[in-house]
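**Q** Take a look and give me a structure for this.
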Amino acid sequence: MTAPPTPPNPPAPPESSPAPAPSDSLSDSGEARRPQRPRITELRLSAFAGHRGVRVPFGACTLLAGGSGCGKTTALRAYEALARLGGGAALREVFPDPLACVPDGARPDAQRRRGFRIGCTADGPEGPVRLDLAVQAEPGLRIVGERLTADGVTLLETALRDPGRRSVQAAWHTAGSAPVTRAPLPDDLLGTALLPLRVAGKTDGQRRVLAAAEQMVVALRSVFACDPHPDRMRVPVPTGSGRLLGGCDNLADVLWRTRVECARRHQLLITAVRAGCPGPVHDVLAEQLGDGTVRGVLDRGDGTRTDFARLGDGELRHLALTLVLLTGPGVLDLDAPGEVPPAMRTLTVLTDGLERALDPRQRTELLRLAARMCARGHIRLVGTVSDAAWAGEAPGVTVVHLNP
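**A** The predicted structure is shown next:
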């Protein structure tokens, strides 16, 4: 999986039973059809923190495995960074400490510049589309090179021409009277995400650029980074937040909503929670308190209720991650592309330390649920684990071992 090391000073980037996922379906001719839901199928860490020349492939349900220091969390952080850039976030918001992303041992060049390179591939109706990004971390944080390619054709390419200007020179595929269109773009935003606002779509070439850019942006924006914090889930919370936060702090309030909105999904949640919590579980619900807040409780079915404050870390993390896997963008706190029909979206859940605080039964049941939900095609999971020996034989699970 790991290629030879790349130079430390990066230049511009180089060129019931679940239904089968759309990518597994066949056309009338018997050939596999292109997936209709855009999704990220590969992460490239060309020169990022401790990684050099690393390619991380993703299946529907993927575990990044390895001991402490192998870079599992770093890889997940790079994925989330690309997702935020695809959503329109500025570079400084995404990389508040950019020097931490510079490859280990990288030396500044003659102009005292250092940086890092990351990229990804999004598959979908347009086929595989590659995005490669070169970021300068010092002396100033900026995007110095971006390339969007498909089928060997460069659809967008940017380069820093004048270090004194806060812009890069961009050229995108036109295939009309002029082969490319050139214009400046900001050096702190992802150019691919800006293309729908800049490209007219009058020629076949322009329409191809738009389709590829939109596929990449949709795949990146449909990401929910989740790291449940049990200590916060034990405390009563105000009502009205509506969407589940990444730390699952407001789990009780979201349960108040989901229990009413979808009875079938709530029954699936109860069934899954029974597998992760000892003792009988008749219901999982939010209980309103006199001060206007709500707390989460387990209804034991015999007239007693167990407050979330009395549950262990493993029980709460299992419950929270189960709820995430059984819900969707309308329940989770993410900025899903509203212009894209829900049937064309794939939600990707990122979670660091998937097995943290879980006992063997909890982690096995959680992974089994994840694989089952991911097989349906509308959700994907990328999680990190220290040791995947317990998960290596699970059907539908891709294990990627990262080496330090």
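
**Q** going forward, measure contacts and count neighbours with C-alpha atoms only.
**A** OK.

**Q** What residues of the helix or strand hosting L268 count as buried?
**A** Using DSSP states H and E, L268 falls within helix 263-276. By 16 or more other Cα atoms under 10 Å, the buried positions in helix 263-276 come out as 266, 269-270, 272-276.

**Q** Strands of the stretch 51-200 of the chain, start to end?
**A** In the stretch 51-200 of the chain, the segments counted as strands under DSSP state E, counting those that start in this stretch are 51-57, 61-65, 114-123, 129-138, 142-150, 153-159, 167-173, 180-186.

**Q** The ones you listed into JSON lines, with extra columns for distance to E355 and mean neighbour count?
**A** Formatted as JSON lines, the strands of the stretch 51-200 of the chain follow (distance: least, Cα to Cα, whole Å; neighbours: other Cα atoms under 10 Å):
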{"stretch": "strand 51-57", "distance to E355": "20", "mean neighbour count": "21"}
{"stretch": "strand 61-65", "distance to E355": "10", "mean neighbour count": "25"}
{"stretch": "strand 114-123", "distance to E355": "26", "mean neighbour count": "26"}
{"stretch": "strand 129-138", "distance to E355": "31", "mean neighbour count": "24"}
{"stretch": "strand 142-150", "distance to E355": "36", "mean neighbour count": "25"}
{"stretch": "strand 153-159", "distance to E355": "40", "mean neighbour count": "21"}
{"stretch": "strand 167-173", "distance to E355": "43", "mean neighbour count": "22"}
{"stretch": "strand 180-186", "distance to E355": "41", "mean neighbour count": "16"}
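
**Q** Please give the structure of this sequence too, so both can be compared:
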Amino acid sequence: MTTTRDETGRPDRPTVTELRLSAFRTHRGTAIALGPLTLVTGPSGSGKSSVLEAFEALARLGSGAALGSVFRDPAGCVPERAGADAQGRRGFRVGCTVDGPAGPVRLDLAVQAEPELRIVGERLTSRGQTLLSTALRDPGRSTVQAAWHTAGTVPVTRAPLPDDRLGTALLPLRVAGKTEGQRQVLAAAEQVVLALRSVFPCDPQPQHMREPVAPLRGADGGRLRRGCDNLAEVLLRTRTECAIRHGRLVAAARVGCQGPVTGLTTEELADGTLRAVLARGAHLHGTPVGRLGEGELRYLALALVLLTGPGVLAVDPVAEVPGAMQTLTVLADGLDRALDPRQARELLTLAAEMCARGHLRLLAAVGDAAGAREAGATVVDLRP
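**A** You can find the predicted model right below:
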């Protein structure tokens, strides 16, 4: 399945198409165009991880998270050598563009890191028109003054919003949608929020993937967590739900894992926990994945992420929006970390295949982008 477009030529599913790090850590004036498969490369210290960090921060704010829970070290996000103003204030700026049925919508955010963490400015624009703007008017209050487009008898509505939340994410609760202007604001805000909430940051942790896992019950059962420590639980689910994709995962394991691999299964231990096992041909007993090396474990986890979807990965679902109208974006820092060239090539091939189908989008930082453009990837080189 590929991304479809409506009669106006716009993508029918909200998608983040540009990430801006106007002033964030080592970045100043950085704008990164995002394709279905985007790889960020460059030497150590060039800011690869910062790109993914900024995207994840926007995603969490779009999901309604408080500013303090998103930026644990806000002073570290301020560009080096950035001086303070007369009031001793220092900060950083990030933003993104989301394309979709409402057209390209820009979100730009200014955050004060010192002397206290707060949002001091936010702007939501579409087709050159400002739909929402906020500004810090009274430093003694924990609010910003917001103004959003109304286009009714009153052209602009003004009201205070909390200075520790993304105003765009609050608009659906504040805007009535009675006028054409209000409906325009709502469509733009909902498009941005939908795209940002459909993000899965992936960071496989082999040291936590070696132990058997106790299956969870309820809504979170069988959903892959960020560190992929519950890989066995998710394998149990995917084997029964989609034999085709599970077969593709086994084929990937056959390429990226040592020795003959004929299957990938799970077994329940005496205490009720599960462990994942590589089947080895005619051997009576397979190899528990806990015995694999770090590279093999990361490879298996990343392949599983690429072959699953929003219903399996632990993302914040938008229940009122059909899955067909959502695009999942996976963030992977160090996609090729601990992988040998053969594993890295196979993972890139798999990523290109799934992204081309419109199954997901991938933004990843890599140490080596060799062959990426040939695979159809957008490569962002941060070398100075």
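
**Q** which other helices and strands contact the helix holding L268 of the first structure?
**A** Packing partners of helix 263-276 of the first structure (3 or more Cα pairs under 8 Å, 6 or more residues apart in numbering; DSSP states H and E): helix 313-326, helix 360-374.

**Q** Now do it against helix 360-374, angle only.
**A** Interaxial angle of helix 263-276 of the first structure relative to helix 360-374 (axes from the mean of the first three to the mean of the last three Cα atoms, to 10 degrees): 150 degrees.

**Q** against the second structure, where does helix 263-276 of the first structure fall?
**A** Under TM-score structural alignment, helix 263-276 of the first structure corresponds to residues 243-256 of the second structure.

**Q** Stretch 200-212 of the first structure now?
**A** So stretch 200-212 of the first structure sits over residues 176-188 in the second structure, by TM-score structural alignment.

**Q** Which SSE is immediately downstream of the helix holding L268 of the first structure?
**A** strand 283-288.

**Q** who touches the residue mapped onto G47 of the second structure from the first structure in this structure?
**A** Matched by TM-score structural alignment, G47 of the second structure corresponds to G71 in the first structure. Residues in contact with G71 of the first structure (Cα atoms under 8 Å, 6 or more residues apart in numbering) are 50-51, 402-404.

**Q** Would you mark the buried spots in the match of stretch 200-212 of the first structure?
**A** 181-188.

**Q** possible to save the residues you listed as a markdown table with distance to R298 of the second structure?
**A** A markdown table is the format used below for these (distance: Cα to Cα, whole Å):
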| residue | distance to R298 of the second structure |
| --- | --- |
| G181 | 48 |
| Q182 | 46 |
| R183 | 45 |
| Q184 | 44 |
| V185 | 42 |
| L186 | 40 |
| A187 | 39 |
| A188 | 37 |
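
**Q** among these, which two are most distant?
**A** G181 and A188 (10.8 Å; Cα to Cα).

**Q** What lies in contact with the match of stretch 200-212 of the first structure?
**A** Residues contacting stretch 176-188 of the second structure (Cα under 8 Å, 6+ apart): 102, 105, 126, 131-132, 148-152, 171-172, 175.

**Q** Please apply the same query to stretch 361-371 of the first structure.
**A** Against stretch 361-371 of the first structure from outside (Cα under 8 Å, 6+ apart): 60-61, 272, 275-276, 314-315, 318, 321-322, 325, 354-355, 381, 390-391, 394-397.

**Q** Can you tell me, leaving aside adjacent residues, what's nearest to L334 of the first structure?
**A** Spatial nearest neighbour of L334 of the first structure, chain neighbours left out: F224 (6.2 Å); criterion: Cα to Cα, 6 or more residues apart in numbering.

**Q** From Y79 of the first structure, how far out is the one you found?
**A** 11 Å (Cα to Cα, to the nearest Å).

**Q** before we move on, what about C262 of the first structure?
**A** 31 Å.

**Q** who has more neighbours, those two?
**A** Y79 (24 against 11; other Cα atoms under 10 Å).

**Q** That one against R44, yeah?
**A** No. In this structure Y79 of the first structure lies outside contact range of R44 using Cα atoms under 8 Å: 9.2 Å.

**Q** Count the neighbours of the residue nearest to L334 of the first structure for me.
**A** 24.

**Q** just Q111 of the first structure next, same as before
**A** Neighbours around Q111 of the first structure, by other Cα under 10 Å: 8.

**Q** likewise R72 of the second structure?
**A** There are 11 residues near R72 of the second structure, going by other Cα under 10 Å.

**Q** swap in M354 of the second structure?
**A** Count around M354 of the second structure with other Cα under 10 Å applied: 21.

**Q** ok, it to E211 of the second structure distance?
**A** For M354 of the second structure relative to E211 of the second structure (Cα to Cα), the value is 29 Å.

**Q** Check T287 of the second structure too.
**A** Taken as Cα to Cα, the span from T287 of the second structure to E211 of the second structure is 14 Å.

**Q** Who has more neighbours out of the two?
**A** Between T287 of the second structure and E211, counted using other Cα under 10 Å, the more crowded position is E211 (19 against 15).
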